[in-house]
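Engineer: Model the structure of this input:
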Amino acid sequence: MLHAIGIIPARYASTRLPGKPLVDLGGKSMIQRVVEQARQANLSRVVVATDDDRILSHVESFGGEAVLTAPDHPSGTDRVFDAYRQLGVVADCIINIQGDEPFIHPAQINALVDLFAAEPRPQLATLVKPVVSTEELFSPHLPKVVLDAQGYALYFSRHPLPFQRQHAPTDWLAHHRYLRHIGLYAYRPDVLADITLLPPSALEQAESLEQLRWLETGYRILTAETTLDTIGIDTPEDVQRALAQLKIEN
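Structural biologist: Next up is the predicted model:
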């Protein structure tokens, strides 16, 4: 049986929404909702990786598992690896589940887990989703990705790729199938250990996209496609959107 561990990085500090993991969403904290969604996926274990005792205590209070990591990790990837080392287990793959997406679908997590069921196992994996609107296509907050014929990522960008010389930008979606990136990652443990040692790369710094560091170094990122959407929480306005979504679902 495939041994897949889900790790949810959760920092207390946030410029736009301090204490974000503990924000109340309809009677449950955001981090509790993420944990509950992740527990429905095909994972042998779900662990919150946090830098704050308040989050640690809260997760344990609702029966979740959490570990306290170093406070100065530069990225969620580093925090995930810190937590994995503390667990002292050997997994077939590690899933990095965003701690600010309370509506993450178990099927999206399973799509990545399934990629590791076949040999050879991928080095890294992530999710892509078809772009459905011009607004999505041109939003720099929703990174796009282009793939090779085998489904491996060629490049990620905040700009729409490819550029269509023969068509006006307003018509691009009618002539090409664009994909956006969903920030859910899966790693082979040895690869996770290696990529945390890599220095920032030129492409990463230009686009402010960590995964470009891995591509630029030569790692390959396999993708799975989803049509399901999620709602990331970064601002007080996003909290209101999430509360509205909960009312719809209930």
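Engineer: Could you use CA atoms for every contact and neighbour count after this?
Structural biologist: Fine.
Engineer: Beyond the top strand by length along the chain, next helix or strand please.
Structural biologist: The longest strand of the chain (DSSP state E) is strand 179-187. Using DSSP states H and E, the helix or strand that follows strand 179-187 in sequence is helix 189-195.
Engineer: and for comparison, fold this next one:
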Amino acid sequence: MEFVVIIPARYASTRLPGKPLADICGKPMIQHVYEKACASGASKVVIATDHQKVFDAVKKFTNDVLMTREDHQSGTERLAEVVDLLALDSDTIVVNVQGDEPLLASENVTQVAALLNDATAPMATLSVPIEEQAEVFNPNAVKVVSDINKNALYFSRASIPFDRNAMMSENAALELAPFQRHVGIYAYRAGFIKQYIELSVSPLEVLESLEQLRVLYHGYAIKIEQAKVTPHAGVDTPEDLAKVIAYIEGNPA
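Structural biologist: Below is the predicted model of the structure:
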């Protein structure tokens, strides 16, 4: 199985400016992500950035970096540009890895690529079991339900599936087993990435603010299964960054 990993690395960040270059134990964050992605067995790992400072920093540890346009409205649009720049065949499996996940589990990258490789769907992703009741009702935790054939049925910020007995009774306990949280790692067939950006925006994705609902709305399948490794949270704030640094210092490679 061959697949390519693309890591979008935007310089701008409201809560943590210059995030890809944040120092983590002597390396910029983006280098940690790159090294974890390389450990997945990908045939190629490419960083796509929109800023010269990130480009220059990445060139110090790899030549696999591309400068992309600044005016993209979504990460998927940036992926489509990279697919064109690399002239990837339409059947090539592309895994999109976020550039703010320095504790990325390389096993999950391999897993999502393999899931798509074994399917006819144009897209695949992962989930993890929800273990705390508060997360069921947290709109920032995206829930997903799937069918017996590992096809995603729906993604929502709401508490899906709706446990009628538990939620309409004062005494019944909420059973967490049916709840799955979506993990934001995707594998695509390269040709579908360009198809996706031509699809009309769906009313569901606008309501939920979830881009992947456009795929389901237009009748395409998204394969999904539980991640082999529960992923660590990404870095959005200085507090998140401090936690990652503490973790790496306490768990040296």
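Engineer: Just give the TM-score of the two.
Structural biologist: Once superposed, chain against chain, the TM-score is 0.94 (TM-score structural alignment, normalised by the length of the first structure); 247 aligned residues with a Cα RMSD of 1.6 Å.
Engineer: Show the residue spans covered by the helices in the stretch 51-200 of the second structure.
Structural biologist: Taking DSSP state H, counting those that start in this stretch as the criterion, the stretch 51-200 of the second structure carries its helices at 52-58, 75-86, 106-117, 133-136, 164-167, 190-196.
Engineer: in the last one, what counts as buried?
Structural biologist: Yep, that's helix 190-196 of the second structure we're talking about. 190-194, 196 (16 or more other Cα atoms under 10 Å).
Engineer: and if you look at the fourth one?
Structural biologist: Under the neighbour-count criterion of 16+ other Cα under 10 Å, helix 133-136 of the second structure has 135-136 buried.
Engineer: what sits against the nearest residue to Arg177 of the first structure once chain neighbours are set aside?
Structural biologist: Excluding the flanking residues, the one nearest Arg177 of the first structure by Cα to Cα, 6 or more residues apart in numbering is Pro130, at 7.1 Å. When contacts are counted by Cα atoms under 8 Å, 6 or more residues apart in numbering, Pro130 of the first structure touches 177-180, 225-227.
Engineer: would you list every one of the strands in the stretch 1-150 of the second structure?
Structural biologist: 3-9, 23-24, 27-28, 44-49, 65-67, 93-96, 123-129, 143-146 (DSSP state E, counting those that start in this stretch).
Engineer: Average offset of the fifth one relative to the first structure?
Structural biologist: Comparison of strand 65-67 of the second structure with the first structure after fitting gives an average deviation of 0.6 Å (mean Cα distance after the TM-score superposition for the first structure).
Engineer: again, but for the last one
Structural biologist: Taken against the first structure, strand 143-146 of the second structure registers an average deviation of 0.4 Å after superposition, with mean Cα distance after the TM-score superposition for the first structure.
Engineer: Would you format the buried residues of helix 190-196 of the second structure as CSV with distance to Met29 of the second structure included?
Structural biologist: Listed next are the buried residues of helix 190-196 of the second structure as CSV, based on distance: Cα to Cα, whole Å:
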residue, distance to Met29 of the second structure
Ala190, 26
Gly191, 30
Phe192, 29
Ile193, 26
Lys194, 28
Tyr196, 29
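Engineer: Centroid-nearest residue for the first structure?
Structural biologist: Of all residues in the first structure, the one closest to the mean position by Cα atoms, centre = their mean is Leu184, 2.5 Å from it.
Engineer: Can you tell me which helices and strands the helix or strand where Leu222 of the first structure lies packs against?
Structural biologist: Counting by DSSP H and E, the element that carries Leu222 of the first structure is strand 221-225. The contact analysis (3 or more Cα pairs under 8 Å, 6 or more residues apart in numbering; DSSP states H and E) places strand 221-225 of the first structure against helix 106-115, strand 124-130, strand 153-157.
Engineer: on average, how far is it from the matching bit in the second structure?
Structural biologist: Averaged out, strand 221-225 of the first structure is 1.0 Å away (mean Cα distance after the TM-score superposition for the first structure).
Engineer: What angle do strand 124-130 and that strand make with each other?
Structural biologist: 40 degrees (axes from the mean of the first three to the mean of the last three Cα atoms, to 10 degrees).
Engineer: what's the following helix or strand after strand 221-225 of the first structure?
Structural biologist: Next element after strand 221-225 of the first structure (DSSP H and E): helix 236-249.
Engineer: For that next one, grab the matching residue range in the second structure.
Structural biologist: Using TM-score structural alignment, helix 236-249 of the first structure lines up with residues 238-251 of the second structure.
Engineer: Neighbours of Ser75 of the first structure, how many?
Structural biologist: 11 (other Cα atoms under 10 Å).
Engineer: what's the counterpart of it in the second structure?
Structural biologist: Aligned by TM-score structural alignment, Ser75 of the first structure pairs with Ser74 of the second structure.
Engineer: Apart from its chain neighbours, what residue comes closest to Val65 of the second structure?
Structural biologist: Per Cα to Cα, 6+ apart, closest to Val65 of the second structure is Ile47, 4.6 Å.
Engineer: same check, this time on Tyr219 of the first structure
Structural biologist: In space, Tyr219 of the first structure is closest to Gln123, 7.1 Å off (Cα to Cα, 6+ apart).
Engineer: which ones are touching that neighbour?
Structural biologist: Taking Cα under 8 Å, 6+ apart as the test, what Gln123 of the first structure contacts is 187-188, 191, 219-222.
Engineer: circling back to that earlier point, the longest strand of the first structure vs the second structure, mean deviation?
Structural biologist: Compared with the second structure after fitting, strand 179-187 of the first structure deviates on average by 0.4 Å (mean Cα distance after the TM-score superposition for the first structure).
Engineer: which residues are contacting that strand?
Structural biologist: 93-98, 109, 112-113, 122-131, 137, 142-146, 156.
Engineer: looking at the first structure, which residue ends up farthest from its center?
Structural biologist: Farthest out in the first structure is Gln166, which, by Cα atoms, centre = their mean, sits 34.1 Å from the centre.
Engineer: the inter-axis angle of the strand holding Leu222 of the first structure versus strand 179-187?
Structural biologist: Using the same axes, to 10 degrees: strand 221-225 of the first structure against strand 179-187 is 120 degrees.
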